[in-house]
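Asks: For reference, the sequence and a predicted model appear below.
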Amino acid sequence: MAEKRNIFLIGPMGAGKSTIGKQLARRLNMDFYDSDDEIEKSTGANISWVFDVEGEKKFRIREEKVINTLVKKQGIVLATGGGSILSKKVRNKLSSRGIVVYLKTSIEKQIIRTSRDKNRPLLNTKDPNELIFKKLENIRNPLYEEIEDIVIYTEDKGIKTLVLEIIRYIDNLV
């Protein structure tokens, strides 16, 4: 039953949206999209460069347009950017066009999972990552919670286990 509906993965950077999304789509025989990848394809540049050149406000407008296009598709798994939910329009589109799965993880895990990734514009600062993640958590967690249909804790579980857990929850929703 899960494969009949769009599945949108939301959550902070380092929660596993892209990794889990690819496996979930494969398991359900659905198309997988990553909003950041789609932005990179359309601009021909990586996210950090787009973010630096355009600034966060223009980047969010671009992100909103990409997500608006993607949610019109049928039967997809979409990994969204961690900050995409800052837009009320994006939140409304996600919640009205599919099942929203909030992948939740601790700040400690986020730091570990993003430590070597230089393609995270919000982490390219002199502030310690822990402070950045805490600030983002305070702003974004209520927005994730506002639109989630399912919350999945990604702390200490393998990808296969998480994928099966998501499928089980979705099957119980429908």
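Replies: Everything's here; your move.
Asks: use CA for all of it now, contacts and neighbours both
Replies: Noted.
Asks: what about the strands in the chain?
Replies: Here the chain has its strands, by DSSP state E, at 7-10, 31-34, 76-79, 99-104, 150-153.
Asks: mind checking which of these is nearest residue 131?
Replies: The closest approach between residue 131 and any of the strands of the chain, judged by C-alpha to C-alpha, belongs to strand 99-104 at 17.8 Å.
Asks: Quick one: list the elements packing against that closest one.
Replies: In terms of contacts (3 or more C-alpha pairs under 8 Å, 6 or more residues apart in numbering; DSSP states H and E), strand 99-104 is packed against strand 7-10, helix 129-147, strand 150-153.
Asks: ok, now which ones touch residue 9?
Replies: With contacts defined as C-alpha atoms under 8 Å, 6 or more residues apart in numbering, the neighbours of residue 9 are 17, 21, 77-80, 100-103.
Asks: same question, residue 168
Replies: Applying C-alpha under 8 Å, 6+ apart, no residues contact residue 168.
Asks: how much space is there between it and residue 140?
Replies: Distance, residue 168 to residue 140, using C-alpha to C-alpha, to the nearest Å: 26 Å.
Asks: ditto for residue 165
Replies: Where residue 140 is concerned, residue 165 sits at a distance of 24 Å (C-alpha to C-alpha).
Asks: In addition, the following structure is provided for comparison:
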Amino acid sequence: MEAAHRMTIPQIFARHGERYFRDGERRVLARFLAEGPKVVATGGGAFMNAETRAQIAEQGVSIWLKADFEVLIRRVRRRANRPLLQTPDPQGALRKLIDDRYPTYALADVTVVSDGGPHEMVAAKTMQALMSYVNVHAVTRARPAVTEESIS
């Protein structure tokens, strides 16, 4: 999005608004998903779109890197590039985002707790959780379906 617009995400939000950004984000993600296997790291708002979630469920695996409020507030304080937190009360805005979004994020195929440790540790935990998920689903798909005919 930034390259196509030659603007940062905060600039896109400021000039065109969140709805415009989210629509573009949805289209870009749909294109990425159609191109085949890859890792795509989205921002928090992308998974809130029901159409995007459905496409991910059909064509990929969703992973939620779950962090608590304290971890997130430490991370976002380091950068001023979060348009939804550019308010007089960024902590209150973050708490509201958590309350609003975490129930939807919980729909992800895989959840990995990101507790603020080294990135390498979170990456390793993510790979382990993803491999477990893929192995379980590969076994489930490989088993013949139990039908009434196969029982008799």
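Replies: Here it is on my side, so go on. A quick note: this is a predicted structure, and the numbers were derived from the prediction, not measured.
Asks: Once they're superposed, tell me the TM-score.
Replies: Between these two chains, after superposing, the TM-score reads 0.83 (TM-score structural alignment, normalised by the length of structure 2); 134 aligned residues with a C-alpha RMSD of 1.2 Å.
Asks: Among residue 165 and residue 140 of structure 1, which residue is more densely surrounded?
Replies: Set residue 165 of structure 1 next to residue 140 and count neighbours by other C-alpha atoms under 10 Å: residue 140 wins out with 19 against 13.
Asks: And the more buried one? What does it align with in structure 2?
Replies: Alignment of residue 140 of structure 1 against structure 2 is given by TM-score structural alignment, with residue 101 as its counterpart.
Asks: Quick check: its match touching residue 48?
Replies: Yes - taking contacts as C-alpha atoms under 8 Å, residue 101 of structure 2 lies within contact range of residue 48: 7.1 Å.
Asks: how many neighbours does residue 34 of structure 1 have?
Replies: Using other C-alpha under 10 Å as the criterion, residue 34 of structure 1 is surrounded by 22 other residues.
Asks: now residue 47 of structure 2
Replies: Residues lying near residue 47 of structure 2 (other C-alpha under 10 Å) number 21.
Asks: how much space is there between it and residue 124 of structure 2?
Replies: In this structure, residue 47 of structure 2 and residue 124 of structure 2 are separated by 23 Å, where distance is defined by C-alpha to C-alpha.
Asks: dump the residue contacts of the counterpart of residue 54 of structure 1 in structure 2.
Replies: In structure 2, the residue equivalent to residue 54 of structure 1 is residue 16, according to TM-score structural alignment. Counting by C-alpha under 8 Å, 6+ apart, residue 16 of structure 2 makes contact with nothing.
Asks: ok, now the one 4 residues further on?
Replies: Taking C-alpha under 8 Å, 6+ apart as the contact definition, residue 20 of structure 2 lies against residue 13.
Asks: Likewise for residue 63 of structure 1?
Replies: Residues near residue 63 of structure 1 by C-alpha under 8 Å, 6+ apart: 35-36, 39, 84.
Asks: which of the residues you listed show up in structure 2 as well?
Replies: Contacts conserved in structure 2 for the contacts of residue 63 of structure 1, using both residues aligned by TM-score structural alignment, their matches' C-alpha atoms under 8 Å: 39, 84.
Asks: pull the longest helix from structure 1.
Replies: helix 47-70 (DSSP state H).
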